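Visitor: Mind folding the following:
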Amino acid sequence: MSHFAVIGAGQAGASLVARLRAQGFDGQITLLGDEPVPPYQRPPLSKKFLLGEMAEERLYLRPEAWYAENGITLRPGCQVQAVLPAAREIVLKDGEVVTYDKLALTTGARPRPLPGAIGGDLSNVFSIRTLDDIRRLAPHVVHGARVLIVGGGYIGLEAAAVAAQKGLQVTLIEQAERILGRVAAPETAAYFRALHLANGVSIREGTGLERLLGEGAASGAILSDGTHLDLDLVIVGTGILPRTRLAEEAGLLLDNGIACDATGRTSDPHIWAAGDCASLPRGTGRLRLESVQNAIDMAECVADNMLGAGRDYAPHPWFWSDQYDVKLQIAGLSTGYDRLVTRRDDRGARSHWYYAGDQLLAVDAMNDPRGYMVGKRLIEAGRSADPTRIADPATNLKELLTP
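Guide: As a prediction, this is how the structure comes out:
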């Protein structure tokens, strides 16, 4: 009986094993996860879960019993020491050896830490990635506490929104010249800057963290402009790094993560990868996507290919972010845009449409689900729309879907 093993019990790993069974694979499946809980959703951690609006059990992607019921051996709290491709073996930290016929690496990503010299090892400095991170952070998120958030990407901004809603005094710093500098247009950044300022968040752009002050716990911070802040806690939201140690030590090719071909197969013919840890060929470079949607879609494609489908993965990226009462929905990738078109309506909906020449690349939709839906469908079909019609609030967007 064939044995397919999956290392990494996050969204990608859970999606991959479910797909294997759904596609009729009747061999042995083992899902190895280093956290002591079943696979769970990460996006609600820094939102509804931290706000106390979601119970832990609702985070789980499936009830723990589902895995056994479907013949999947789920091993939470399992530390993998090494992968030995020549022997097709997985060596666990306690010395146990697990053999496999095919292996998928869905090891995800880890938060980018603060340099030790800055003081990232203090007890009240937190990242937001795992359930344990939020459990440790939650007791510090109390009304009136002074929090410094390092990083003005979506992780930092979402943390700032929750902290402000909980009544904390929030300062957010971004070392680059503006928030959302890598992922969104200045117009989208301006929208969210104004939203946070209106909710009492102090935003300092072009400002880095020089060092944290305190013994054992952070009591203050010195910023790059010389400002001194008194603090009760620090949240670090400076991005994530793909978890590639096992792949690197196994001799697999790395390139912006674990390098895969278009089917998700790594440089070893018996090993695949999917999710945040994996990169795919795109044009003359490589693309690595950090999103729930990509974790699910790529994992399902990889599962099919582990069963012999030979199907190339063609991602259609979409993302979302919830901040206060604003739902941001993003379709496509804006890299290479040279024109931005803004659409507004009298209900407060707003969307930014990215073009390269006449080609629609991406849409940022703020409380505009119709704009998002239409933009997503156009992008996935490889079609565009007349920018003047997009900008005209009288245009019925659904009409743009008609060829």
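Visitor: alpha carbons only for contacts and neighbour counts from here, please
Guide: Noted.
Visitor: Would you state the helices of this structure in chain order?
Guide: Assigned helices in the chain, in chain order: 11-22, 56-59, 64-69, 131-137, 154-165, 186-198, 245-249, 292-306, 369-380, 387-391 (criterion: DSSP state H).
Visitor: can you put those helices in TSV and add mean neighbour count and distance to residue 331?
Guide: Conversion of the helices of the chain to TSV gives the following (neighbours: other Cα atoms under 10 Å; distance: least, Cα to Cα, whole Å):
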stretch	mean neighbour count	distance to residue 331
helix 11-22	23	20
helix 56-59	14	25
helix 64-69	13	32
helix 131-137	16	28
helix 154-165	23	15
helix 186-198	16	14
helix 245-249	17	31
helix 292-306	23	11
helix 369-380	20	5
helix 387-391	17	15
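Visitor: Among the ones you listed, which comes closest to residue 218?
Guide: helix 131-137 (13.7 Å; Cα to Cα).
Visitor: Now do the closest one: everything it contacts.
Guide: With Cα atoms under 8 Å, 6 or more residues apart in numbering as the contact definition, helix 131-137 has outside contacts at 42, 45-46, 50, 124, 126-128.
Visitor: Counting only strands, which of the residues you listed make the cut?
Guide: 126-127 (DSSP state E).
Visitor: And the contacts of helix 131-137, which is closest to residue 305?
Guide: residue 42 (26.1 Å).
Visitor: How many residues are close by the closest one?
Guide: Residues lying near residue 42 (other Cα atoms under 10 Å) number 19.
Visitor: Just list the residues touching it, thanks.
Guide: 59, 129-131.
Visitor: before we move on, what about residue 113?
Guide: Residue 113 makes contact with 120, 127, 236, 238 under the criterion Cα under 8 Å, 6+ apart.
Visitor: So the second one is in contact with residue 235, correct?
Guide: Yes: between residue 127 and residue 235 a contact is recorded at 5.8 Å, counting by Cα atoms under 8 Å.
Visitor: who has more neighbours, these two?
Guide: Neighbours per residue, other Cα under 10 Å: of residue 127 and residue 235, the larger number sits with residue 127, 26 against 21.
Visitor: re the thing from before, among the contacts of helix 131-137, which two are most distant?
Guide: Applying Cα to Cα across these, the maximum distance is between 42 and 124, 21.1 Å.
Visitor: The residue lying closest to residue 270 once chain neighbours are set aside and residue 137: what is the separation?
Guide: Using Cα to Cα, 6 or more residues apart in numbering and skipping residues adjacent in sequence, the residue nearest residue 270 is residue 102, 5.0 Å away. Using Cα to Cα, to the nearest Å, residue 102 is found at 38 Å from residue 137.
Visitor: Also this sequence, please, to line up against the first:
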Amino acid sequence: MSKEEHFVVIGAGHAGGVAVQSLRNFGHEGRVTLIGDEATLPYERPPLSKDLLHSPNDSDFQLIRDADYYNDLNIDILLKKTAVSIDAETKLILLNNGESIHYDKLLLTTGGRPQTLDIPGSELENILTLRTIEDSRAIEANLNKGAQILVVGGGFIGLEVAASARMRGAEVIVLEANSRLMGRSLPAEASDVFLKLHAENQISVRLNQSVKKFLGKNEVHEVATISGETIKADAVIVGIGILPETNLAESAELKIDNGIVVDEYARTSNPYIFAAGDNTNHFNPMLKRHIRLEAWLNAQDQALAAARTMCSDLKAYNKVPWMWTDQFDVNLQIAGFTEKWNNFIIRGDINRRDCTGFQVEGGLIRSALSINRPRDMRVARRMISAQLPFSESELEDDDIPLRDLLKSAKSK
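Guide: Below is the predicted model of the structure:
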């Protein structure tokens, strides 16, 4: 690496914040610039749908690092600046203020943008999505006791917002278009646990239900559903997933397919441009195919891999996917590749919300979940990564510690 090389990171979210400090850790001595369109330094996103909605202050707002840290590493940070295009031939980034920045190597950590509903009335005020600290503050401002809150989407974010709103005393209704909550990630048995949890906390969940149109004058006041029901709403929070942010990648003529296509080293189709985080569709060596993830750990670890690659120290990103959610007093963690749960083995008591479950294929654990058992999940992730056969009967036996099963499997 030359001390004259300028490494630029576009996107000051979690992945971007991790990447710039990692570039220094892996030995880059040239210029490092981080460009972000928000007004704040990189910060932790998970509290946005949890702790920050529980209380009307920012005491749980967490910067990844403070300004002094970046200054000490001689990292230039450009906030409230939006990159609008990339000329890959000249290696120039055009900003929204007309300024151009030259790079030698470029990392895109632009994340994703919330999906919205393109239906009548969607332009009304108080129809909100959640991605940034400002989004979280806007939602929190509506969570008054007795407020009528409608959440569209029964996935992780939607249910976390619903739980937070209910804990603030709001009246909450959740509309989910599919037949199960968190249906893309959970087996039916676990989905039922969360349906009951929200019902116990006086949240009305309507499955197989979606919005036909929003009603109101300037602000939304009612929501009409496809079944003909009209629901009063002081605010609507739409949590139906995100779309990978690929506009800049398209301007650079990178390969796009459900995100920016990268290999296990975070390399794009251009040898001088790299990508990491929610905006990527990355090759997973364990699966031997590309996958796109929307998770905190993926943003962090893929950013580390990208920084390492940019510093010419190749190490494949080959981590087991992992994510978690906290809703009321229940902690759910999921690891692995959760496309299907057709051989779901449970240890513990799922009805008491105290269990660990496994999806087993050909003796190998493909995915795992834990409900209020975080210690089990730490071992389960290692069991998935080991790619060793396990006895289904022993996995089900709650009297045998998982760490003993893993130790035994490794010794064979």
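Visitor: How alike are these chains, TM-score-wise?
Guide: Superposed pair, TM-score by TM-score structural alignment, normalised by the length of the first structure: 0.96. Supporting alignment: 402 aligned residues with a Cα RMSD of 1.6 Å.
Visitor: Map residue 361 of the second structure onto the first structure.
Guide: Under the alignment (TM-score structural alignment), residue 361 of the second structure pairs with residue 356 of the first structure.
Visitor: The residue lying closest to that match once chain neighbours are set aside and residue 378 of the first structure, how far apart?
Guide: Leaving aside its sequence neighbours, residue 356 of the first structure sits nearest to residue 337 (Cα to Cα, 6+ apart; 4.5 Å). Distance, residue 337 of the first structure to residue 378 of the first structure, by Cα to Cα: 16 Å.
Visitor: cool, and residue 81 of the first structure?
Guide: 45 Å.
Visitor: Next: residue 180 of the first structure.
Guide: As judged by Cα to Cα, residue 180 of the first structure and residue 378 of the first structure stand 25 Å apart.
Visitor: Repeat that for residue 301 of the first structure.
Guide: Going from residue 301 of the first structure to residue 378 of the first structure by Cα to Cα gives 23 Å.
Visitor: End to end on stretch 114-130 of the first structure, go ahead and measure it.
Guide: Taking Cα to Cα, stretch 114-130 of the first structure runs 17 Å from one end to the other.
Visitor: Apologies, that question was intended for stretch 40-54 of the first structure.
Guide: For stretch 40-54 of the first structure, the first-to-last residue distance is 13 Å (Cα to Cα).
Visitor: Which residue in the second structure aligns with residue 211 of the first structure?
Guide: With TM-score structural alignment as the criterion, residue 211 of the first structure matches residue 213.
Visitor: Tell me who's in contact with that match.
Guide: By Cα under 8 Å, 6+ apart, the contact list for residue 213 of the second structure reads 119-122, 223-225.
Visitor: ok now do residue 256 of the first structure, which residues does it touch?
Guide: Contact analysis of residue 256 of the first structure by Cα under 8 Å, 6+ apart lists 242, 278-279, 286-288.
Visitor: which of those lies closest to residue 270 of the first structure?
Guide: residue 278 (15.4 Å).
Visitor: and that closest one, how many neighbours?
Guide: A total of 34 residues lie near residue 278 of the first structure under the criterion other Cα under 10 Å.
Visitor: thought it was touching residue 262?
Guide: No: with contact defined as Cα under 8 Å, residue 278 of the first structure does not reach residue 262; the gap is 11.0 Å.
Visitor: Quickly list what's touching both of the two.
Guide: Common neighbours of residue 278 of the first structure and residue 262 (Cα under 8 Å, 6+ apart) do not exist.
Visitor: PyMOL command to pick out the buried ones of the contacts of residue 113 of the first structure?
Guide: Paste this into PyMOL to select the buried members of these, with burial taken from 16 or more other Cα atoms under 10 Å:
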select buried, resi 120+127+236+238
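Visitor: What does the residue nearest to residue 270 of the first structure correspond to in the second structure?
Guide: In the second structure, residue 102 of the first structure lands on residue 105 (TM-score structural alignment).
Visitor: residues in contact with its match?
Guide: Residue 105 of the second structure is in contact with 5-8, 272-274, 310, counting by Cα under 8 Å, 6+ apart.
Visitor: And it, how close does it get to residue 393 of the second structure?
Guide: Distance of residue 105 of the second structure to residue 393 of the second structure, given as Cα to Cα: 51 Å.
Visitor: Now the aligned partner of residue 314 of the second structure in the first structure. Nearest residue, chain neighbours left out?
Guide: Using TM-score structural alignment, the equivalent of residue 314 of the second structure in the first structure is residue 310. Leaving aside its sequence neighbours, residue 310 of the first structure sits nearest to residue 263 (Cα to Cα, 6+ apart; 6.6 Å).
Visitor: and the equivalent of that neighbour over in the second structure, how many neighbours?
Guide: Residue 263 of the first structure maps onto residue 265 in the second structure, with residues paired by TM-score structural alignment. Residue 265 of the second structure: 27 surrounding residues under other Cα under 10 Å.
Visitor: Correct me if wrong: residue 265 of the second structure contacts residue 306.
Guide: Yes: Residue 265 of the second structure is within contact range of residue 306, at 6.3 Å (criterion: Cα under 8 Å).
Visitor: List the residues that contact the equivalent of residue 401 of the second structure over in the first structure.
Guide: For residue 401 of the second structure, the aligned residue in the first structure is residue 396 (criterion: TM-score structural alignment). Under the criterion of Cα under 8 Å, 6+ apart, residue 396 of the first structure has no neighbours.
Visitor: next one: residue 123 of the first structure
Guide: Residues near residue 123 of the first structure by Cα under 8 Å, 6+ apart: 216-218.
Visitor: got it, and residue 224 of the second structure?
Guide: By Cα under 8 Å, 6+ apart, residue 224 of the second structure lies in contact with 211-215, 230-231.
Visitor: Who are the contact partners of the alignment partner in the second structure of residue 251 of the first structure?
Guide: Residue correspondence, TM-score structural alignment: residue 251 of the first structure in this structure matches residue 253 in the second structure. With contact taken as Cα under 8 Å, 6+ apart, residue 253 of the second structure is in contact with residue 88.
Visitor: Kindly report the same for residue 182 of the second structure.
Guide: Residues near residue 182 of the second structure by Cα under 8 Å, 6+ apart: 154-156, 191.
Visitor: which pair in those spans the largest distance?
Guide: Among the contacts of residue 182 of the second structure, 156 and 191 lie farthest apart (Cα to Cα), at 11.4 Å.
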